[in-house]
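>>> only geometry, no sequence info:
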C-alpha cells in the first residue's frame, strides 16, 4: 500500500516535484494526499495542481501563535489521511503540536551537511566559510533548528571561485535524489531511531568500500 504523505512548502516546490516524478515513474511507493503552503504565491502549489494533488494555503501571519498555526496544519493533514509529513522547503520552525501528532514521522530536507550551517541560506554560509565540501541532509524533525537525527546525506565539492548560486544548483540536484529515497525507506518501514543514530534496515553497505571518500581539492600523486 502506498504511503500517504503530506508535503509542506513555502516556495518553488522543486523537491515536491521530485517526489511527484518518482511516484509517477513507479520508483516511490507513496501517495501525496495534501500539499500545504504558508504562502499563497508559492509556485509549488501550481506543481501540485498540475499533478491533481489537493492543496491548502495557511498563512502563518493569520495566527497569533505558532502552536495555533500548527494545530490548523494537523487538522488539515489528518483529514487528508496523511501518515508522514515531508517538509520540502517549508520555511517555518514547527512546534510540538505537529510533532506529537506525527511522532517520528516528520522529515525535512536541508541544503547543508548537518550539523554544519543550520537555518537559512546554508549555501551562502558554506561559501562564506570557505568549506571544501558541502551538501544536503534529510533528517527527522525535532523542536530545534535543523537539529533532528540525520537520515541520509549527500556531499558535493565546492569549487574555487564558485558563488552561492552555482553551489545551490549542484546541491539541489542531490536534494532531488535523497529526499525521495528517504520517503521510500519510510514507506518500506526500514528506518528506526536509536538516540541520535538513524538505523537503516537491510542496508546495502557491502556495496560501499570502507575507504570510499570525497576529498576536495583532490589528493595528488604520492598521497
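Ah, there it is. Model, not experiment: these values are computed from the prediction.
>>> Only C-alpha atoms from now on, for both contacts and neighbour counts.
OK.
>>> For residue 125, give me its contacts.
By Cα atoms under 8 Å, 6 or more residues apart in numbering, the contact set of residue 125 is residue 117.
>>> so it is in which element?
Per DSSP states H and E: residue 125 is located in helix 122-129.
>>> Contacts for the helix or strand that that helix is followed by next, please.
Scanning forward in sequence from helix 122-129 by DSSP H and E, the next helix or strand is strand 133-140. The contact list for strand 133-140 (Cα under 8 Å, 6+ apart) reads 104-114, 123, 126, 146, 148-158, 171, 174-175, 178-179, 182, 215-216.
>>> do you know how far the closest residue in space to residue 18 that isn't next to it in sequence is from residue 19?
In space, and not counting its chain neighbours, residue 18 is closest to residue 176: 5.5 Å by Cα to Cα, 6 or more residues apart in numbering. Computed as Cα to Cα, to the nearest Å, the residue 176 to residue 19 distance reads 8 Å.
>>> about what we covered before: can you say which of the contacts of strand 133-140 are buried?
Buried by 16 or more other Cα atoms under 10 Å: 104-114, 123, 126, 146, 148-158, 171, 174-175, 178-179, 182, out of those.
>>> putting a second one here so we can go through both:
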C-alpha cells in the first residue's frame, strides 16, 4: 500500500480526484492538511472516508512549520502533494527528500511565484499550463516532473482558460502519483527527472499519461 499526504488550500479538487481514482492502484491518502483558505466541505469529504484531516492557520509561520512537520513525521507518507501557496520549511524537505511535489500554475521555469496564470495571460503568451515539480528550498525551482498546456484564445481570462486546463492537470496529477508509486521516476546526472518507459510525444501533457480517470468534474460530491 502506497500512502500520500495532501496539503490543500482552496477547493481541493485534485485531492478529491486522487482519493477517488487511485484506490485501484493501491494508493491511499495518509492525511489531508488544510490551511485557513481551504474549503470547509473537505472536512466532510474526509470524515465519511475516514481520512485523517488537520486544519491549520498558516498565518502564524512558526506554528505552521512545527505543526506540519509533526503531522508528516507521525504519518510518514510515501509522497507529499502540495496544492497550496505556503512555502515549505527546509527541515520538512530534508526529512522527505524527493518525496514532496508541488503543483504550479505555469509552465516553469517561466512565471515562478504567486498568481502565475494571471501574470502569464497579461504578457500575451500563446500557451499557458501547469507544472508538477519536486519541491526544493528555492521557490518553484525544483526538477520538473510533468507539464500540461493549452493554447490561449482571444479574450480569455484566468477563469475560462483555467476551466480548459483543469482536466489536463487532473489527469496529470493522478498519473504522476502513480508513477512515483510504481518507482519509475529517475533523475539523471544533470538533475532532470524522467519517467522510465514513458512516452514524451504528446503535445498537451508530457510525459503522456497512461491511466484513465473519472474526472472530479463529473462527480457529485458531498456539500
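Cool, the structure landed. Keep in mind that what you see is a predicted model, and the values were worked out from it rather than measured.
>>> hmm, back to that, give me the mean deviation of the helix holding residue 125 of the first structure from the second structure.
Compared with the second structure after the fit, helix 122-129 of the first structure shows a mean deviation of 1.1 Å (mean Cα distance after the TM-score superposition for the first structure).
>>> so that helix aligns onto which residues of the second structure?
Alignment of helix 122-129 of the first structure against the second structure: residues 116-123, by TM-score structural alignment.
>>> Which element, helix or strand, includes the residue nearest the centre of the second structure?
Of all residues in the second structure, the one closest to the mean position by Cα atoms, centre = their mean is residue 103, 3.9 Å from it. Here residue 103 of the second structure sits within strand 100-104, counting by DSSP H and E.
>>> Can you give the distance from that strand to the centre of its chain?
Counting by Cα atoms, centre = their mean, to the nearest Å, strand 100-104 of the second structure is centred 5 Å from the centre of its parent chain.
>>> what do you get for stretch 108-119 of the first structure?
10 Å.
>>> Contacts for that stretch next, please.
The contact list for stretch 108-119 of the first structure, computed with Cα under 8 Å, 6+ apart, reads 86-89, 122-123, 125-126, 134-141, 145-147, 150, 153-155, 168, 171-172, 175, 179.
>>> Please repeat the previous calculation with a cut-off of 6 Å.
86-88, 122, 135-139, 146 (Cα atoms under 6 Å, 6 or more residues apart in numbering).
>>> which one of these has the most neighbours?
Highest neighbour count within these: residue 138, with 31 neighbours (other Cα atoms under 10 Å).
>>> Tell me the counterpart of that residue in the second structure.
For residue 138 of the first structure, the residue aligned by TM-score structural alignment is residue 132.
>>> For its match, which non-adjacent residue is closest in space?
Leaving aside its sequence neighbours, residue 132 of the second structure sits nearest to residue 103 (Cα to Cα, 6+ apart; 4.7 Å).
>>> So what does the one you found match up with in the first structure?
Residue pairing (TM-score structural alignment): residue 103 of the second structure is matched to residue 109 of the first structure.
>>> Now do that match against residue 88 of the first structure, distance only.
According to Cα to Cα, residue 109 of the first structure stands 6 Å off from residue 88 of the first structure.
>>> and what of residue 177 of the first structure?
Taken as Cα to Cα, the span from residue 177 of the first structure to residue 88 of the first structure is 13 Å.
>>> The helix of greatest length in the second structure aligns to what range in the first structure?
Counting by DSSP state H, the longest helix found in the second structure is helix 158-181. When the first structure is aligned by TM-score structural alignment, the counterpart of helix 158-181 of the second structure is residues 164-187.
>>> mean shift of that stretch relative to the second structure?
Superposed on the second structure, stretch 164-187 of the first structure shows a mean distance of 1.0 Å to its aligned residues (mean Cα distance after the TM-score superposition for the first structure).
>>> buried stuff in that stretch?
Buried residues in stretch 164-187 of the first structure (16+ other Cα under 10 Å): 164, 167-168, 171-172, 174-176, 178-184, 186-187.
>>> Could you do stretch 51-58 of the first structure as well?
Neighbour-count burial for stretch 51-58 of the first structure flags 53, 55-58 (criterion: 16+ other Cα under 10 Å).
>>> counterpart of that stretch in the second structure, which residues?
With TM-score structural alignment as the criterion, stretch 51-58 of the first structure aligns to 49-56.
>>> before we move on, the earlier item: which ones among the buried residues of stretch 51-58 of the first structure lie within strands?
Judged by DSSP state E, the subset of these located in strands is 55-57.
>>> Any chance of a markdown table for those residues, columns distance to residue 195 of the first structure?
Below are these laid out as a markdown table (distance: Cα to Cα, whole Å):
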| residue | distance to residue 195 of the first structure |
| --- | --- |
| 55 | 35 |
| 56 | 34 |
| 57 | 35 |
